[in-house]
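Peer 1: Below is the structure, and that's it, no one-letter string:
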């Protein structure tokens, strides 16, 4: 079997920055290779054209092309020709693409196309209660309707996407998988009273609510400090740095307790998770977050949001706490409860690891995907 992925991101030093989407594809690709399944990854919108092999995975870095007119169509047409060439030459059996901005709209491929729902622009606009650009809506709806099959990383994402686009299609749910051999507990690295947020510094991830929450935490436990690991993103509403907006919400006397690390490499993120006493992830908009799974796999107690997908990942009061991020007092109370009780942290962290092992471990998720790919090819 030969499986290919078309994606705007993939974590590798030769490519542009990557987030949760790229990590989930990398994990799945590595798991497929371990099962002796051939994998090719086409990464578009890159800075240069180059083909290379990384841990048995063939990676095509495809540079973004500029056109005077109709670039949205001409670049898609170029990608279609490029990918179809290798589908034919290399015997690719199935191609998978994400839903984000509908890259496969108006494309036709020489093998079955699966779109996996990681959260489209329409999905996130709905969660953030803001209008979607007409162009993005057109592309995403077209791509979803033209796909041969649709997968989703969570039932919540599947149901909401089906409702937004009125698809009325069967959507198979297979969660993201985390490499539990790579993300393992490192208790000896833990730093007392250190909180960690990791992910993009962006409004939809709840960071502005976290700023207000931290005012309450710092007042009640002055030894606490917060590390934020992730790239700063221009705020969609104010067009300002979200990091600056965060600091404006935090009382000035507490600024010395906050440390921004910026975007970090894979191993650097693992090191920061290992140091954390508690991981705080108050996101308003996810499909099925890799950050949550990685922290849980490293046996960390979490305080997360309680929205939609959260019930498919977390078990409240067992693997950590799930709280509405707008309830600043309760969210801060849960953080302080964990900071003050190491036995509770260890108990919840161990439960989080067991939950990941049973439901999200990469080997289980890879097997589910292989069965699905085999069905697609047989059909």
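Peer 2: Received, thanks. What you see is a predicted model, and the numbers here were worked out from it, not measured in a lab.

Peer 1: Every contact and neighbour count from this point should use C-alpha atoms.
Peer 2: Fine.

Peer 1: And the contacts of stretch 21-34?
Peer 2: Residues outside stretch 21-34 that contact it (CA atoms under 8 Å, 6 or more residues apart in numbering) are 5, 7, 9-11, 38-39, 55-57, 118, 176-179, 290, 362-363, 366, 370.

Peer 1: Just those: which are in strands?
Peer 2: Using DSSP state E, 5, 7, 38-39, 57 are the members of those that sit in strands.

Peer 1: Looking at these, which two lie furthest apart in space?
Peer 2: Farthest-apart pair in those is 7 and 38; separation 17.0 Å (CA to CA).

Peer 1: Tell me where the chain has helices.
Peer 2: Counting by DSSP state H, the chain has helices at residues 20-34, 71-90, 121-127, 134-146, 155-165, 207-220, 242-249, 266-275, 290-297, 310-313, 328-339, 342-359, 362-378.

Peer 1: quick one: buried residues of stretch 306-314?
Peer 2: By 16 or more other CA atoms under 10 Å, the buried positions in stretch 306-314 come out as 306-310, 313-314.

Peer 1: So which of those residues is the closest to residue 328?
Peer 2: Taking CA to CA as the measure, residue 328 lies nearest residue 306 of the buried residues of stretch 306-314, at 13.1 Å.

Peer 1: OK, contacts around the closest one?
Peer 2: Counting by CA under 8 Å, 6+ apart, residue 306 makes contact with 322-325.

Peer 1: repeat that for 6 Å
Peer 2: Applying CA atoms under 6 Å, 6 or more residues apart in numbering, we find residue 306 in contact with 322-324.

Peer 1: then this one, side by side with the first:
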């Protein structure tokens, strides 16, 4: 009996490179959402990790392995598009080198910009040679994807010949939790436990609010300098008011969102934070700082409240306003969910990426 030959695996149309998907950062969350929604299968995407969390040795091993795989795929399988998720510093250097290899192999390239610190990195921290290389990388990319119009304007000004497309981060729309699960005056933060995320301003705001709100709880979900946060909470008399559950997986995150009365992210700088979008998708009122792409997603007084960064007093005032006014809280939460449905759903964003891929690859939809 003759056996049918085993079909050779199709070469990828798109090679996507970024951080390991089992990681705990925003890029891993973004890409994982796209994969779960079927983008990889629909557009023949192959994913290569070029960064992993862990020791310096583990990071070096991941970088070298990712470099080797990228070279092998670009030269051997010639994907039409190489799509790199990048931010600043080492992430930019790794991805810019990989995109150079991809261009030399004749591939179209996408530089997908994440991270709120890129403007400072490109304009202040980088020396003249590195600034020229950043501009060259942006200009030579087939497409630069930014998360917002504001970031698109920056890229266009920094590298005028670059071709920019705005594609926001996306989140799935979860089933809504029972409103009865929400605990009064419970404020949830999700992110790194570090000063740049505004966690110490949130503690300072909590100290101002504690005398007026006897049920106040500040929940800090994430990894980082938990000891410094605990020490500062003790100094402010908030020992019994804070919870530090550590990093939260998807199930634990959803449980904490269900219990929270509102969500707060008082960062000093941001791109388009996934944790904020997840909170909005979960139909929570959000109090966030007016940094990065946040003001393009959150309209003050409509689907959330915006406050200046590094301003604990303004933060305390906004948190108090939401906690004291159930009608306001309900309106903000409802509009937040509607915003995600209209502009940030996975269906919408995957469609935008598919269009870019197919235009670069010269194939029809």
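Peer 2: Cool, got the structure. The structure presented is a predicted model; accordingly, all values stated were derived computationally and were not measured.

Peer 1: Please identify the most buried of the helices of the first structure.
Peer 2: helix 290-297 (a mean of 25; mean count of other CA atoms under 10 Å).

Peer 1: in the second structure, what residues pair with that one?
Peer 2: Matched against the second structure by TM-score structural alignment, helix 290-297 of the first structure falls on residues 274-281.

Peer 1: Mean deviation, the matching stretch versus the first structure?
Peer 2: Superposed on the first structure, stretch 274-281 of the second structure shows a mean distance to its aligned partners of 0.6 Å (mean CA distance after the TM-score superposition for the first structure).

Peer 1: List the contacts of that stretch.
Peer 2: 173, 336-337, 340.

Peer 1: What's the match for residue 228 of the first structure in the second structure?
Peer 2: Using TM-score structural alignment, residue 228 of the first structure pairs with residue 220 in the second structure.

Peer 1: just checking, that match touches residue 189?
Peer 2: Yes - between residue 220 of the second structure and residue 189 there is a contact at 4.9 Å, judged by CA atoms under 6 Å.

Peer 1: okay, stretch 183-199 of the second structure sits on what stretch of the first structure?
Peer 2: Per the alignment by TM-score structural alignment, stretch 183-199 of the second structure matches residues 191-207 in the first structure.

Peer 1: May I see the buried residues of the matching stretch?
Peer 2: Neighbour-count burial for stretch 191-207 of the first structure, with 16+ other CA under 10 Å as criterion, is recorded at 192-207.

Peer 1: and residue 123 of the second structure, how far is that from residue 135 of the second structure?
Peer 2: Distance of residue 123 of the second structure to residue 135 of the second structure, given as CA to CA, to the nearest Å: 11 Å.

Peer 1: cool, and residue 229 of the second structure?
Peer 2: Separation of residue 229 of the second structure from residue 135 of the second structure (CA to CA): 38 Å.

Peer 1: next one: residue 221 of the second structure
Peer 2: Plainly put, residue 221 of the second structure is 36 Å away from residue 135 of the second structure if you go by CA to CA.

Peer 1: Ok, residue 244 of the second structure next?
Peer 2: As judged by CA to CA, residue 244 of the second structure and residue 135 of the second structure stand 41 Å apart.

Peer 1: Looks like residue 8 of the first structure contacts residue 44 (just checking).
Peer 2: Yes - applying CA under 6 Å as the test, residue 8 of the first structure and residue 44 come out as touching, 5.2 Å apart.

Peer 1: what's the counterpart of residue 209 of the second structure in the first structure?
Peer 2: Aligned partner of residue 209 of the second structure by TM-score structural alignment: residue 217.

Peer 1: do residue 142 of the second structure as well
Peer 2: Aligned partner of residue 142 of the second structure by TM-score structural alignment: residue 148.

Peer 1: Which residue, neighbours along the chain excluded, lies closest to its match?
Peer 2: Leaving out its chain neighbours, the residue that sits closest to residue 148 of the first structure by CA to CA, 6 or more residues apart in numbering is residue 113, at 5.3 Å.
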